[in-house]
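[1] Sharing a model prediction with you, sequence too.
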Amino acid sequence: MCGIVGYIGREGQEDARDVLVGGLENLEYRGYDSAGLALSNGDLTVVKREGEVTELVSALEENNPGAAPVGIGHTRWSTHGEPSDANAHPHTDCSDDVAVVHNGIIENYEQLKAELRADGHQFESETDTEVVPHLIEAALKRGADRESAFRSAVDRLEGSYAIAAVFEDADDVFAARQDSPLVIGVDEGGYYLASDVPAFIDHTDQVLYLEDGEFARLTPETVGISDADGRPIEKSLATVEWDAEDAGKSGYDHYMLKEIHEQPRALRKCLRGRVDGIERTVDLDLELDDVGGVHLVACGTSYHAALYGAQTLRSQGIPAQTFVASEYTRSSLAGQSPLVIGVTQSGETADTLGALRTARAAGARTLAVTNTVGSTAARECDQALYVRAGPEIGVAATKTFASQQIALHAFALWLGEGMVDSDQIDALRTLPDHVQSVLDDSNARNVAREYVDASAFFFIGRGYNHPVALEGALKLKEISYEHAEGFAAGELKHGPLALMEDDAPVIAVVTGDDERARKTVSNVKEVQARGAPVIAVTDGRSDVEQYANHVLTVPETEPVLAAVLANIQLQLFAYWIAAELGRPIDKPRHLAKSVTVE
């Protein structure tokens, strides 16, 4: 969601302004509506603007604050107050001696604001964040030093936060986190602070992860990390296993298109060392015994992957349920003791973390299925299964969804204690090549051009194709802003048929030739009889193409993996619809990559 950057350089190193602007540009994918910097160079200079980072850069050129060795920056995604210059971060105290940036939500800010106003503090914004610099100011006036004042302010906060602060005429950065990520980058030239690694991956791949309740003080020469009581904490450096080039566009017009085309490689990485074609086995580096049932908790695209994963688990005889993470409560356990799997691309999704913490508090075992090594979910869960998709910059998830699908499918096969036949193994091993063939041969762009002016889009599927239909609709609405809905195909006659129009195509995902496929073909006939155009995504085994206006083909494979291939076509269709409409595909309005507030 919001993005934090911070930098403090040793003498003779880079100007903080350049580092911070570069960091903010690297975090643009997270989604934001304003941006700002605070630079400490004897005086404290704050520059912030509604709009994109380019607006901030123009403002910096106009203000020309000069070189500074230390600073913090922020991209804001509005929660309290509309997008505006005043509501943009950083926020300062009455005397402009301290500047603060913040991700998360301070739940008791109204109470704190009333208390501070009663003491004479004046506020310039509608945000919850602005109480923090005023709390620091109040503590300084009581005689506290900078670190004590910062800690005192943080102690008053209720809610979620990642906070960083800088002071006038001081060469240090203070930071703290609770339920919102912060990571420190380390190199010979200085120290970096960010809400996500891409902010500073251009400079270093050596990182320290802050945990909930921890504080950090960065100086030109040292990083000090301590707990809430001030006791020092020793941490080991971790190495990020990708570099800045991995996060570039590589000549593609958008990150999303690049990441769609990276899926063969991502799936090979997901499967490498896990699927043995000689021994015909699936082996995961996990330790789990006596799994009687599974609950999967997730949000958005990851929820659709979880729906898919639950079906693969049930196919192996393992009871599995899927829950929207924000709806998961202790009563969801209902006396059960399942393995609770949190499916989260970033590993920082607030609702999913909340569900996992609920499960742990009830004594359940937990497993994170995530793309991000060192993320909160990976650290807090009993074990982690990494999907290995590599960095994903586009807000709309693509390669991480496919990698989640395959990681969960492999997990189901592994948990099924050897119930893996040769056909399944062969299909998994050839899947990346099949994905490549879809990418090479897809006519989704031409089909998209036919329907770019449609009034609405409806996606249907059964079985493994049902979650894919839901995801296809989500992907289209995310990046094109067009109305799209996904249904279980059998539900059409229970209401959605009333929406059928000759300018509202139905995208039917039909693979295989079993009873589900035949029933979906019947649903397609119902749609056709009502005058709606049909786009069939199919492997050709059901003859659905004779009832379709257009066809997007996928290779024949095992039913569980045909759904993965169908999803590639739906991603391309959504992309080309959005491209024809001229939408900002990588940064869709109102959305964020990592949703760290509930």
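    That came through, no problem.

[2] From now on I want contacts and neighbour counts done on CA atoms only, so please keep to that.
    Fine.

[3] other SSEs contacting the host helix or strand of residue 308?
    Assessed by DSSP states H and E, residue 308 sits inside helix 300-315. Where contact means 3 or more CA pairs under 8 Å, 6 or more residues apart in numbering; DSSP states H and E, helix 300-315 is packed against strand 294-298, strand 320-324, strand 339-344, helix 399-415, helix 465-480.

[4] Could you say which of the ones you listed is packed most deeply?
    strand 339-344 (a mean of 28; mean count of other CA atoms under 10 Å).

[5] what angle separates the following helix or strand past that one from strand 339-344?
    Following strand 339-344 in sequence order, the next helix or strand is helix 350-361 (DSSP H and E). Between helix 350-361 and strand 339-344, the angle formed by their directions is 160 degrees, by axes from the mean of the first three to the mean of the last three CA atoms, to 10 degrees.

[6] Name the next helix or strand following helix 350-361 along the chain.
    strand 365-370.

[7] Stretch 35-47 spans what distance, first to last residue?
    One end of stretch 35-47 to the other measures 9 Å (CA to CA, to the nearest Å).

[8] Stretch 385-399 now?
    16 Å.

[9] likewise stretch 148-168?
    16 Å.

[10] Return the set of buried residues in that stretch.
    For stretch 148-168, burial by neighbour count (16 or more other CA atoms under 10 Å) applies to 149-154, 157, 160-168.

[11] Strands - which of these land there?
    160-167 (DSSP state E).

[12] Which single one of the residues you listed is nearest to residue 309?
    Relative to residue 309, the closest of these is residue 160; by CA to CA it sits at 30.0 Å.

[13] returning to what we had before: could I get the helices and strands packed on helix 300-315 in JSON lines, plus columns for distance to residue 71?
    Formatted as JSON lines, those follow (distance: least, CA to CA, whole Å):
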{"stretch": "strand 294-298", "distance to residue 71": "36"}
{"stretch": "strand 320-324", "distance to residue 71": "39"}
{"stretch": "strand 339-344", "distance to residue 71": "31"}
{"stretch": "helix 399-415", "distance to residue 71": "33"}
{"stretch": "helix 465-480", "distance to residue 71": "34"}
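
[14] The structure to be compared is supplied as follows:
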Amino acid sequence: MCGIVGAVANNNIVPVLLDGLLHLEYRGYDSAGLVVTCNGLQRLRTTGRVAELKKLVHEKNIQGLAGIAHTRWATHGVPSERNAHPHFSGTAESPARIAITHNGIIENHEIMRKRLQAEGFEFISDTDSEVIAHLISFNLKYTGDLIVAVCASIAELQGAYAIAVMEEARPERIVVARNGAPLLLGLGESGNYAASDASALLKATRNMIYLEEGDVAELTCDRYRIVNCLNTNSVKEVKRSVHESNLSSEAIELGPYAHFMQKEIFEQPSAVANTLEMILNAKSISPNLFGNKAEEVFSRTSNVLILACGTSYHAGLVARHWLESVAGIPCNVEIASEYRYRNPLADQATLVVGISQSGETADTLAAISYAKKLGHQYSLAICNVPESALIRQADLCFLTHAGPEIGVASTKAFTTQLATLLLLAMVLAKMRHKLSTKDERQMIMALRHLPVALQHTLQIESQVKIWAKSFAQKRHALFLGRGVHYPIAMEGALKLKEISYIHAEAYAAGELKHGPLALVDNEMPVVAIAPNDQLIGKLKSNLQEVHARGGELYVFADADSQIMQSKNLHVIRLSEHAGILSPILHTIPLQLLAYHVALVKGTDVDKPRNLAKAVTVE
């Protein structure tokens, strides 16, 4: 959600700002803007895409040696130019002109707005962000130094945020701050930079510093310093490690693909192979896959609590089946945004697992923190981003190595999460003496074959394209699955909703007769996942219920499931039943269906309306 780029250099930084914003488009946004120092603070803002901002920059020939830029995802105030960032502050009584960009939400903005209005500040926008600009301007009048004013201001703000600030009187520097939203520094030979994501700075530098909670950094062309304001009684300078990013510029470029979502669907064989690299040549698995302390933690674990949102929540639901059937360990899966406002019972023997692609999902981070306050001792992060807040917060971690995921609708992050969660089930099963040596080796062999199986499954794309042409004309759809494949049906419905805007719902197929069957007619397509498992007979009965009422069925079946195509019953066959890995393989056709339906409808596949990639607000 939202994106920040900042730069101070000895040459024109506008190209760096614009390129950075382009690489942050995946986060979701509805307006864009920048401000640079050139005979004062020059600001440009626009609704719509970064391309529009770029056009304005060229028309007005905007250049500068320092600047901050932003893509906004609307929370407070409609998408409009006046609500777009950067925001300014300055009055006759407090003439210091301040410009700010902000990611996140300020929870006490209404109280702060009234107080600042009483001090003579005029609010131009409807945003919570403008409060920050005026508050810094107010504190600067008393402190006389921008970094001190920022520290004083964030002590008064409630919420999660990342901010970048410029002062007209000191145009050679920018100040940034982080509290609950991602922000990092980039150290270059000709300047220094800041951004919400490393991908925004790859063309400028690979040397990154990941800011921690309460960090405030001051950047000039040739130096930087970081102070931490978490303890308002003791603001002190701190040192943070410099990391060399291993992201490649090719990884965040489209290459031969039409969309990032298409690219990321087809990257899944390699993404899963990278995630499983440590065991592909192994004969056995070890708890150390999840960290040095994992064996000690897992030996004390008697049940598992999974906290996640959206697609990651669906991965958790699949994992519950695996953990209980393979490891024989009780598992509960909670939506993070709901869990954090309940009063659940805590058990010190519970392993709390947080799942997030970005590692910056606000609700998941808050839920993990809440679980610890309740008394849960141990946590495990499953995440795609090293140095993310979730990784730093958890006791144990597993990086999924999916590579950058740019499309808002998650694809390869989901399948790599599933592969990781199966590893977790195997490790816990082995430690609980539930996994024989023979079964362990067979499961490792199956995982070793998984990238190849995924590659074969992708070959059904041409058949899915045919379905998409008729499917795109529909307004609603039902998705059916049973057992461990029900969460996969939920994920398929979510994908269709996200990028094609077709209303879709998923049901456990056995629940049809308890209400949803009333929706079935010849205008309601029904998508079913039909693996040849122990529930195939039950599922066939459920499909007959739909067929008998004139419903049109689209079935993704295993080759050996013996479901025959007929009028209003369309079948695409995958491979032979993949056993425990079947949910991972059956994810692929549902992703392809959503993608190709969206193509036919002409929606914005990579940047669907109203959605953001990294949901860093509540």
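    Structure's in. What do you need? What you see is a predicted model, and the numbers here were worked out from it, not measured in a lab.

[15] and the ones in strands among the buried residues of stretch 148-168 of structure 1 as TSV, adding distance to residue 344 of structure 1?
    TSV is the format used below for these (distance: CA to CA, whole Å):
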residue	distance to residue 344 of structure 1
160	18
161	19
162	19
163	23
164	25
165	29
166	32
167	36
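
[16] out of the residues you listed, who's nearest residue 5 of structure 1?
    The closest of these, once distances to residue 5 of structure 1 are taken by CA to CA, is residue 164, at 8.7 Å.

[17] So that closest one is in contact with residue 172, correct?
    No - the pair residue 164 of structure 1 and residue 172 fails to qualify as a contact (CA atoms under 8 Å) at a distance of 10.5 Å.

[18] on that earlier part again, and the two most separated of the buried residues of stretch 148-168 of structure 1?
    160 and 168 (26.2 Å).

[19] Do you have the helices of the stretch 51-200 of structure 2 handy? List them.
    109-118, 130-143, 146-154 (DSSP state H, counting those that start in this stretch).

[20] right, so those: which one is the most enclosed?
    Among the helices of the stretch 51-200 of structure 2, highest average neighbours (mean count of other CA under 10 Å) belong to helix 130-143, with a mean of 23.

[21] Give me the helices and strands touching that one, please.
    strand 87-89, strand 98-106, helix 109-118, helix 146-154.

[22] okay if I get those as a markdown table plus distance to residue 528 of structure 2?
    Listed next are these as a markdown table, based on distance: least, CA to CA, whole Å:
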| stretch | distance to residue 528 of structure 2 |
| --- | --- |
| strand 87-89 | 49 |
| strand 98-106 | 39 |
| helix 109-118 | 47 |
| helix 146-154 | 51 |
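
[23] Any idea which of these gets closest to residue 245 of structure 2?
    strand 98-106 (22.7 Å).

[24] so how far does the closest one sit from its counterpart in structure 1?
    Aligned to structure 1 and superposed, strand 98-106 of structure 2 gives a mean residue distance of 0.6 Å (mean CA distance after the TM-score superposition for structure 1).

[25] quick check: angle from that strand to strand 159-167?
    Using the same axes, to 10 degrees: strand 98-106 of structure 2 against strand 159-167 is 180 degrees.

[26] show me where the stretch 401-550 of structure 2 has strands.
    Under the criterion DSSP state E, counting those that start in this stretch, strands of the stretch 401-550 of structure 2 are mapped to 476-481, 503-508, 525-530.

[27] what about those strands, which gets the closest to residue 374 of structure 2?
    strand 503-508 (32.7 Å).

[28] what's the mean gap between that closest one and the aligned bit of structure 1?
    Strand 503-508 of structure 2 sits 0.8 Å off on average (mean CA distance after the TM-score superposition for structure 1).

[29] Contacts for that strand, please.
    The contact list for strand 503-508 of structure 2, computed with CA atoms under 8 Å, 6 or more residues apart in numbering, reads 475-483, 486, 489-490, 492-494, 496-497.

[30] In structure 1, what stretch matches it?
    Per TM-score structural alignment, the counterpart of strand 503-508 of structure 2 in structure 1 is residues 483-488.

[31] How far does the helix ranked longest in structure 1 sit from its chain's centre?
    Across structure 1, the helix with the greatest residue count (assigned by DSSP state H) is helix 559-581. When C-alpha coordinates are averaged (CA atoms, centre = their mean, to the nearest Å), helix 559-581 of structure 1 and its chain have centres 19 Å apart.

[32] What residues sit buried inside that helix?
    559-579, 581.

[33] Also stretch 272-281 of structure 2?
    Buried residues in stretch 272-281 of structure 2 (16+ other CA under 10 Å): 272-276, 279-280.

[34] From residue 476 of structure 1, how far out is residue 570 of structure 1?
    For residue 570 of structure 1, the distance to residue 476 of structure 1 - CA to CA - is 8 Å.

[35] overlap in contacts of these two?
    By CA under 8 Å, 6+ apart, no residue touches both residue 570 of structure 1 and residue 476.

[36] which residues in structure 2 does stretch 560-569 of structure 1 align to?
    Under TM-score structural alignment, the match for stretch 560-569 of structure 1 is residues 580-589.

[37] Outside of the matching stretch itself, list whatever touches it.
    Residues contacting stretch 580-589 of structure 2 (CA under 8 Å, 6+ apart): 265, 318, 415, 418-419, 446-447, 450, 453-454, 457-458, 460-461, 464, 484-485, 488, 491-492, 529, 531, 556, 578.

[38] Then stretch 482-495 of structure 2?
    So stretch 482-495 of structure 2 is contacted by 311, 314-315, 317-318, 321, 409, 477-481, 504-510, 528-529, 535, 539, 583, 586-587, 590-591, 594 (CA under 8 Å, 6+ apart).
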